[in-house]
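> What follows is a protein structure lacking sequence information:
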């Protein structure tokens, strides 16, 4: 798939054609009968955004899957914060379509930190009789992708896990993992060009023009680091899509100039502060003119381990018990009646859907799998707890479109957002009991007193009301016809008891002629519920309750009746509930059908 998703209208070709026509018309002929070309009317309404149910990638494809397990020897990796270096195997497997000529799009998987030996913790996997094959934990995804024509490499990072789990581990292995990933890609680039390493059958069969990488847990931070490390190599690979699955973010990674998705499960008991959200927040405005989208995805019932089948079958598969030993948190606790947890089967079904769909679209260019990523399309029923769906409240997707496909009204990146938006228009807060700007500080989730913890680190506005109140942002005659949705990320603050039934508000667009059209936020999102669970910083056991900022995306076609070519203002009117508090960022016009 091309790395350039879309260019906006107005490329100048019309002027070239018009000049040519005028030149020819001036070369002679009867002016009284000269041809006058009809010109199309200027566009005045935005394009509709596609809806429905996303294509389901779970069915096995037509190809028999071949597998080669490989070992390319050893390499030295390092931790750039404490200066440690050590050797690691270059070991894993590759699955690909058997008997097909290719070339096959290439995807690489990297597992995270886990025990490396079934014989006991702390035993080097090279010295134990029964190593734990964490790299085998995603075969349910890799085999599926291979059956549809992809080559999937899964990297064994056990030697890094043997070396990076001390009490003061500096880089926590992120650089080492990125070095290992790039070395694997180097080896396969050579094999694709000229064979070798007993893998001559793959010569010429690997399409490495655009590469996708997925990492889980510490592997998630590892693939995030890989984006930076790879670009600094003499012959970098063209990595264009990164899926960061429940990642850590100890190094405050910025992931730019690739399609990037950070997934953070609400019931994660290992990365309980949802650090994937931090990586998303840091990356979304990191580079001007970034031509790739960014995604934040929060599955509301997901823990940390179930995505990996090897970890799921371990003696302690449910990482939530790390925080909640009694398992009685009302939302994430396995012993709580009516909890909101996903079973291993459901969680692996969603892992297959999200990861396969992501790579089949953003790497393989299979158009039918693009629908989910516009934020308006439901997941297939087999990813829902009841097996049929819909379950839009289970998966909270936020989209940050490529730079050319978005117009930022207010990024809320500094206190100026209290008076002036990114367009230079005035901002007003009318009727609020309190409002302001805040930023949380990562792992403790402190810094926005209206909701502790808040596990997003974006600079954000907070607004509290106990009578009808309105936020207004002037648009100065902006033309919105090239966009499809009006987006704003909203957190329902769990520190306010007035929010316990959830929240709702009107979104109002006003044009320069005074026409006003409103849309009710709850008609277009399932994310405005009160964060579930027991108090996070409970004195005995952690609870699951925390606030996150999630997208409310309203199709512009919902505002029919305004002049989209000449908009005056947007308002968020909090008049649907008597009182409440919300946190807000990223007020943006976007195209989302990539």
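Structure received. These numbers come from a predicted model, not from an experiment.

> rest of the way, CA atoms for contacts and neighbours
OK.

> hey, where'd the strands end up in the stretch 351-500 of the chain?
377-378, 395-400, 406-410, 427-430, 434-438, 460-465, 469-478, 485-492 (DSSP state E, counting those that start in this stretch).

> how about residue 510, secondary structure?
Assigned with DSSP: H, G, I helix; E, B strand; the rest coil, residue 510 falls in the strand class.

> I'd like to know which of the strands of the stretch 351-500 of the chain is closest to residue 194.
Taking Cα to Cα as the measure, the strands of the stretch 351-500 of the chain were each checked against residue 194, and strand 395-400 came out nearest at 40.0 Å.

> report the angle between the axes of the closest one and strand 406-410?
Per axes from the mean of the first three to the mean of the last three Cα atoms, to 10 degrees, the angle that strand 395-400 makes with strand 406-410 is 100 degrees.

> can you list contacts of strand 395-400?
Applying Cα atoms under 8 Å, 6 or more residues apart in numbering, the external contacts of strand 395-400 come out as 284, 293-300, 373-375, 489, 526-527, 550-551, 592.

> ok, 7 Å please
Residues outside strand 395-400 that contact it (Cα atoms under 7 Å, 6 or more residues apart in numbering): 284, 293-300, 375, 527, 550-551.

> Strands - which of those land there?
Assigned to strands by DSSP state E, the following of these qualify: 294, 295, 296, 297, 298, 299, 550, 551.

> The first one reaches residue 262, doesn't it?
No. Under the criterion of Cα atoms under 7 Å, residue 294 is not in contact with residue 262, lying 8.2 Å apart.

> and residue 116, how far is that from residue 474?
Computed with Cα to Cα, to the nearest Å, the distance linking residue 116 and residue 474 is 57 Å.

> quick one: residue 332 and residue 224, what's the gap?
Residue 332 sits 28 Å away from residue 224, taking Cα to Cα as the criterion.

> second one coming, line it up with the first:
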């Protein structure tokens, strides 16, 4: 047991290392990959079924099972990065961490432990880099070969929040990790795939919500994600837009891939998590037993571009163009699927100027001045997918709808009063975020409108068409929920024609093109760091995307076969750190089903009546059984006969297990 990583279960330092065949004389940038939550023992093939978790607690699997190589599923990216000079370390977090939902009260889903595991690997690598003694199993001596001033992290699912935890552990005040890791670490970039967010209790010190301010960051959101089906990875992006003190200012981006599920970005996760896609085509075939080549293409293109642009002494910023919606996506992606992009150069007030965040009462700009509107309905509110209980309450947008297209149908956000204006001549682009509210319009046609700068004297700039900068369609999503993800449109100020940028009062949105519609409009800002290419072409001017009708429909997978409440019993008092000796007494409710409870990154939830409980474990690693821990006071207040259900987090998933009603007198 390593207290640096986890204090309640034994863990291991186990990883696959990918490297250039010849390391030469110069040190190489280091990338660390971290998988998410999954089974740790599997059986069968094509696909292998990872339904057992014995390895998590015992370090062995039952007869007929193999240890699930969760860390090998990113070789398709790691090998290519190694060919460009990176040393890639893909961490196996199976022992003591993966397939657990019953960690210490401060870290029940073990995402902080994941972060410490990443740092422990960097510590060991730094020791070999400084002192030699690299194990023979790596096939090379790493002494002097690793460049800790150029480090990047990639995390999938719970691994996403895990790598953000590693980043924050290293940089927090009085952190022990800079002393443990022998070479000073500079984290240049973090990339996440379908990450969880907010799985830490709100009381967890020092950071219940984990951000990646101060470094380049991007998140890939699979639009048909059936595991982290809330697309929670958008929440860190929204939060980081509200950090005006970011130092240094670094780009943040979202990369929303239509048709992608959660699992197939890891080739070892061989069964789909998703029931399908609503409003667009899925990227995996029904007869494709293991994974999806099309989906891997989107992962490979985005991760290669991100790390080659941001990590390494020879990093080339041009590869960041794949994330910036001012630039065309490469054909390798557009020939496969559609990708919606969100982007900011930074939230730093030295880089961006906030015009409107819709965080004041309707009719009022964020700076307190009155806005103008005609022929529309508008409210200021949260946005579905971007909002999830306490995780992201501050991301707001203008919910705008209109019934008649006209030059008189408009919304104008004003950050100065009439007759006055701001000097914006030092800025390069106007950045806005937007999405359709619903999918009632033709999915093959963009919602379009005109945008103008409003000047202090009441005049207006030339108008530009939104569709030249963003293709606004959808929303689409998984079979049970659509995702109106806010995407970015970035408009060069020079496109507004010859206009005095020294006295700009606001921005006018004119709904004169699409006959009727409803959009979310958010985060209207200016940016000053863009360098436009010599022959700039608006990103959407020539791009087309494959369009598909829905191939999924809302369904509810309700499992009842073999469901039984096996036992209701008083839990043994805690004996160690974990749940703390003075913790309130608890009740254990053991459930059994014929359909395995899948091991996901979203955590299983026991619902009794209207109350939810999320601490659980699989006894003896058997995922047909699950034991939930319920505080004794909550059990006492539950009414006998209330409905008992198991689901995953926010009821977003299609899977639900229904049991007989609660029989309190069976408590023993």
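That came through fine. Keep in mind that what you see is a predicted model, and the values were worked out from it rather than measured.

> Looking at the contacts of strand 395-400 of structure 1, state which has the most neighbours.
residue 550 (28 neighbours; other Cα atoms under 10 Å).

> looking at it, that residue is touching residue 490, isn't it?
Yes. Using Cα under 7 Å, residue 550 of structure 1 makes contact with residue 490 at a distance of 5.3 Å.

> out of residue 116 and residue 474 of structure 1, which sits in the more crowded spot?
When neighbours are counted by other Cα under 10 Å, residue 116 comes out ahead of the other of residue 116 of structure 1 and residue 474, with 25 against 21.

> Let me see the contact set for that one.
Neighbouring residues of residue 116 of structure 1 by Cα under 7 Å, 6+ apart: 124, 125, 131, 132, 158.

> Could you find the counterpart of it in structure 2?
In structure 2, the position corresponding to residue 116 of structure 1 is occupied by residue 40, as judged by TM-score structural alignment.

> What's the local residue count around residue 103 of structure 2?
Applying the criterion other Cα under 10 Å, we find 24 residues in the vicinity of residue 103 of structure 2.

> these two touch, right, it and residue 110?
Yes. Using Cα under 7 Å, residue 103 of structure 2 and residue 110 qualify as a contacting pair, with a distance of 5.8 Å.

> what about the longest helix in structure 2?
Residue-count comparison of every helix in structure 2, with assignments taken from DSSP state H, identifies helix 111-131 as the longest.

> Tell me roughly how far it lies from structure 1 on average.
Taken over the aligned residues, the distance from helix 111-131 of structure 2 to structure 1 averages 1.0 Å (mean Cα distance after the TM-score superposition for structure 1).

> State the span of structure 1 onto which that helix is aligned.
Per the alignment by TM-score structural alignment, helix 111-131 of structure 2 matches residues 174-194 in structure 1.

> Going by neighbour count, which residues of the matching stretch are buried?
Buried residues in stretch 174-194 of structure 1, counted by 16 or more other Cα atoms under 10 Å: 174-185, 188-189, 191-192.

> nearest to residue 403 of structure 1, of the residues you listed?
Distance from residue 403 of structure 1 was checked for each of the buried residues of stretch 174-194 of structure 1 by Cα to Cα. The minimum falls on residue 178, at 26.9 Å.

> Residue 108 of structure 1 versus the closest residue to that closest one other than its chain neighbours, what's the distance?
Ranked by Cα to Cα, 6 or more residues apart in numbering and with sequence neighbours excluded, the top spatial neighbour of residue 178 of structure 1 is residue 226, at 4.4 Å. When Cα to Cα is applied, the distance between residue 226 of structure 1 and residue 108 of structure 1 equals 12 Å.

> between the two, who's got more neighbours?
Between residue 226 of structure 1 and residue 108, counted using other Cα under 10 Å, residue 226 has the larger neighbour count: 26 against 21.

> Which residue in structure 2 aligns with the more buried one?
Structural alignment (TM-score structural alignment) places residue 226 of structure 1 against residue 166 in structure 2.

> and that match, that one's in a strand?
No. According to three-state DSSP, residue 166 of structure 2 belongs to no strand; its state is helix.

> does it really touch residue 120, like I thought?
No. In this structure, residue 166 of structure 2 is not within contact of residue 120 by Cα under 7 Å, at 9.6 Å.
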